[in-house]
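Engineer: Give me a model of this one.
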Amino acid sequence: MPIRPDAGGRSTVYGMRGAVACEHPQAALAGIRVLEEGGNAVDACVAMAATLAVVAPMTTGMGGDAFLLFYEAKSGRVVGACGAGGAPRGIDAQKLRDMGLSRMPDRGALTVTVPGAVRLWEDAARELGRLPLGRLLENALRYAREGCIVAEVVGRYWETAGELLRKDEAAARCFLPGGRVPRAGQRFLQPDLARTLEVLCEGGADAFYEGEIARRIARSVREAGGFLSEGDLAEHQTEWVEPISTDYRGVRVYEIPPPTQGIAALEMLGILEGFELAELDPLGAGRVHLEVEAKKLAFRDLRERVGDPDFCEVPVERMLSKEYAAGLREEISRERAAGVSRELSLGSDTTYLCAVDEEGNGCSFINSLYKGFGSGIVAGGTGVCLQNRGACFTLEEGHPNELAPGKRPLHTIIPALATREGALWAVFGVMGGPMQPQGHAQLLADLLDYGMSPQEAADHPRHFHDGETLLLEGRYPERTVEELRRMGHAVEVGPDYAVPTGGAQVIRILEGGVRACGSDPRKDGCALAQ
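Structural biologist: Here you go, the predicted structure:
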């Protein structure tokens, strides 16, 4: 693959100290400022996530969930934190079936689960960071109070949400100033959210999960026909988890365990490791076909076996074994596409960000409302848009992911982290619903099998398989499209940079400790390094 300057586009960003990558320049600046003030990688990520909740409100926010992976340089340990809220205690699948529903709705009050992000922000800063939560929220507070300028990609996402936002009075008041969707380049203020951030700066996460903010959140959901209570909010806690991992080409890749789809990313890598991808054209049908077929097998397991491990047994060890991967690999034909059974219904909006600090600590962080503007419900007077993560549950009786009180749904959002011989190798992620495991596998193949730089890997054409359709970005050669169709794939050719193929952010640690950073051109953001 050609590299800059002849190919045009973005360059890989290099540095020797701190580095950040995310989907919005103002959030990246917030992360760098925190590093300059003595914060570490976790502090930088919390500051970026909070800022993104203001400047990219359709993808993320305090009303959503969050996860992180952290590499501690001095010990070499990798820890995970799960900020996934459960379903309200007053709701279950039978109650919804009795209401005449056969599947979870996509939006509205019945899809609201407990938001876990704010508790995770505070716990991460206290347990792993160096700076208090109040300091990490300062940039977000300033943009909410004084206004932020709507970025181009953010503006395009906003345009698609006008009808949803008009259904909720508080949402329309917050996100449709003057009754219209804000345009790129327009200044946008969020006074209600600014007041909520001020309360959090003073009272911490407890001020979100108890007291007036919690009362407003619960009341807004109940008035819209949902079941969330103040007790549900008060009971929520961050879960510290042991990451799951697998080896791929000499690199140890870490993901958050179930109930996330991180296990599907690792399954895909286990299957693909048995093929010599490096011998295949990086833009050729042979490579795309193998990645898609590996995805089908991994998502079959995801659909049939994965749910909240507090409620069902997930055979993680077996699913990640090399022997199991070898058996799945035998199901793949090199010449023909396999059929697809019933697919998961998973949304596409989230935000991913990452940081490495001067000491070599690394943080991979993801925060989401699920689909754009989540449930479409804003808690009156708070500016907090509530997620629709409950849409990921099934109402199928006996299924591992069946809706139950306090249960966490199958989660799309997954941060990733990799080490080599115990040293940090990369923090990375590819945001975007069911694209995320596919994106993790494709990005790692670009980096490891094809030797691309971080920015080349972020730029590289990607493909997205969903249901029976295989979407290829328009930069794939016509011969690749034709060959995939001959193999039986239902190919759809999209624009050169297609939204469903997600948004990648990556920081690699090179020889001598050099930080090499890439940020996806499909988003508004950038990578910055000291």
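
Engineer: Please make it C-alpha for all contacts and neighbour counts, starting now.
Structural biologist: Noted.

Engineer: Correct me if wrong, but residue 70 is in a helix.
Structural biologist: No. If the criterion is DSSP: H, G, I helix; E, B strand; the rest coil, then residue 70 is strand and not within a helix.

Engineer: The residue nearest to it when sequence neighbours are not counted: how many residues sit nearby?
Structural biologist: Once flanking residues are discounted, residue 70 sits nearest to residue 363: 4.6 Å by CA to CA, 6 or more residues apart in numbering. Here the number of neighbours of residue 363 (other CA atoms under 10 Å) works out to 33.

Engineer: sec struct for residue 363, please.
Structural biologist: strand.

Engineer: That one contacts residue 78, doesn't it?
Structural biologist: No. Contact between residue 363 and residue 78 fails when scored by CA atoms under 8 Å: they sit 9.6 Å apart.

Engineer: Name the residues contacting each of these two.
Structural biologist: 69-71 (CA atoms under 8 Å, 6 or more residues apart in numbering).

Engineer: And this one, please, so the two structures can be compared:
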Amino acid sequence: MRFCLLLLGVFSSLCIAKEPASSLPVLPSQTGQSFMVSATNPYVTQTGYQVLNKQGNAVDAMVAMQMVMTVVEPDMTGLGGGTFALYFDNKSKNFSAIDGRDAAPASATPDMFLADATAGNEVLGPRTVAIPGTLKLLYQMHQQYGNLPWSELVQPAIDYAQNGYVMNSYTYDIVVREQHRLTRDPAIKALYWQGDEVKPAGTLMTNPALAKTLTMIAKQGEAYMYQGALGERIVSSINARLTAEQPKLSMADFNQYHLKQRQVVKSQYGDNQIFSFGYPASGGLMVSQTLTLLEPFKLSTMSMTSAEPWRLMTEAMRITQADRVAYAGDPDYVAAPMKALLNKDYIDARRKLIPQSGVQNKQPQAGELSTFSPVLDNTPEGQDTGHISIVDKQGNAIAMTSTVGTGMGSGVMVDGLIMNAQMGNFTHTPLVEGKPAQNAIAPGKRPRSAMTPLMVLDKHNQLRLVVGSPGSAQIPGYVLKTLVGVLDWNLSAQEAIDLPNIQYGTKIDRTKAENITGLLVEKKTFAEMLAPELMAQGYPVHILPMVSGLNAIELKDGKIIGASDRRRASTSMGK
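Structural biologist: Below you'll find the model as predicted:
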């Protein structure tokens, strides 16, 4: 028997075989033998399940899931933003790193935010809109690999935009957090406000303007944005909000935007091969560096509930973070020494910075490379990101992380789409300590990112793990602890995701005058019991929420096991 799934009053066009499972999954993990999807939002997970159950492949599922994310998670991701997709072809055992990151317009200049940086002003708004890449990535990957019709994959998102979805508390919190700037946009205010109050979590939301946009995208594909009416309206709408002297967008920027094939970063950790995305996505290289630094310490022999392995992970990541912010950049514009940063001799020298006990007294500096002169560029990176992990019936896999740059992007909506704020993720001061920053603005350039889509192959060259997370600069740390949990402590992916989040850094909070820096320890976890020992070793410890959004798929003993983050509404579904 076949039927079209009814989900909160919304009919999906994807008809699937009748399943005993609930239409809205509530369990944090699922086990299957054929396929699996894992995502931060149940609507997204359900959509991916439907596609794979209807003979779609991993790319088909990615397209449909990202389209639905555009509707139900516009605070984090969407077609107005950018994407990194790591794709694994099981038959050839080949990886592809496809860069659909947003690009600076041709009119952009290195110093366009310099005055604001000097004065300490916020730059978010229409001038932070870069040329989005997500739709281009979805369409072109579908043209190359897709199985089901494009229009059919867009239809579930159209249904949600027309007929409704329930706004979750995470979106509500972000809208409230960013309301001082979101109320400046009439379309956003009309959608999210009722009178003087933000609509509460649990509200049934519709977005008719986005439904119309998606309907045209279903018919015209990428051309509707990059050569057509949507691109023209984005250009005219953004430019109308800019002053005469501010850099403008143009249709030539959209016409000339194209995807990039980036280097796949490969490293070894024990018997496992780690595969991740090369620059400008910098989280994967940072995780690979960190694992290589840690390997001689044999974390597998240490208790996960003792302070020492967490201290070692913290100190190693402080070292690799210094390298990341100094060297990461768009490799089409700056020299990107990824191979040198993974060189054995370089890693061995960096490992000597890890103290035998306690904390490094000084903030680690980037390592010196013979042909590079690094600068420490700690420009704050955007928050609020989405991630999906997919394994299909053929064993192909995708780890895809996407974002609109920060919560609700630039705060500008065009035809129902939230536009990105990626220009704000470039360095605002083109010279740091008198040296050019790797992440300085340039026309056509793509900003660095901490996003970390990552996969693991075992010693038999078989796929073992697909993983990624939202979380801005904290993403590499979230992924690292998950890998250590699975590869060193033999935990399931779900158990590894459930491990506490502990890492050194700055917690960005727009509601406070100052952002706290130190060892960030997740509250309401066993990590709280480690705090006295960590304080005694010299760490400034802050116990607070650490809301990761990890989504993983583990392949083990002939089973495909979904794992998702209980800190959010994440779910996994498979068969």
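
Engineer: Residue 53 of structure 1 contacts residue 62, doesn't it?
Structural biologist: Yes. If you go by CA under 8 Å, residue 53 of structure 1 and residue 62 touch, sitting 6.8 Å apart.

Engineer: which one of the two has more residues nearby?
Structural biologist: residue 62 (29 against 26).

Engineer: for that one, what are its contacts?
Structural biologist: Counting by CA under 8 Å, 6+ apart, residue 62 of structure 1 has contacts 50, 53, 115, 117-118, 384-386.

Engineer: Matching it against structure 2, which residue comes up?
Structural biologist: Matched to structure 2 by TM-score structural alignment, residue 62 of structure 1 sits across from residue 79.

Engineer: How about residue 24 of structure 1?
Structural biologist: In structure 2, residue 24 of structure 1 lands on residue 41 (TM-score structural alignment).

Engineer: Name all residues that make contact with that match.
Structural biologist: Contact analysis of residue 41 of structure 2 by CA under 8 Å, 6+ apart lists 69, 73, 569-571.

Engineer: How about residue 181 of structure 1?
Structural biologist: 158-159, 162, 175.

Engineer: change it to 10 Å
Structural biologist: 155-156, 158-163, 165, 172, 175 (CA atoms under 10 Å, 6 or more residues apart in numbering).

Engineer: shared neighbours, residue 53 and residue 62 of structure 1?
Structural biologist: 193, 367-369, 384-385.

Engineer: Now which residue in structure 1 aligns to residue 464 of structure 2?
Structural biologist: In structure 1, residue 464 of structure 2 lands on residue 425 (TM-score structural alignment).

Engineer: For residue 251 of structure 1, see how far away its match is.
Structural biologist: 8 Å (CA to CA, to the nearest Å).

Engineer: Which one of the two is surrounded by more residues?
Structural biologist: Applying other CA under 10 Å to residue 425 of structure 1 and residue 251 shows that residue 425 carries more neighbours, namely 22 against 19.

Engineer: so when I look at that one, I'm seeing a strand, right?
Structural biologist: Yes. Checked against three-state DSSP, residue 425 of structure 1 lies within a strand.

Engineer: picking that back up, next, work out how far apart the match of residue 62 of structure 1 and residue 131 of structure 2 are.
Structural biologist: 11 Å.

Engineer: Report the set of residues contacting both of the two.
Structural biologist: 419-420.
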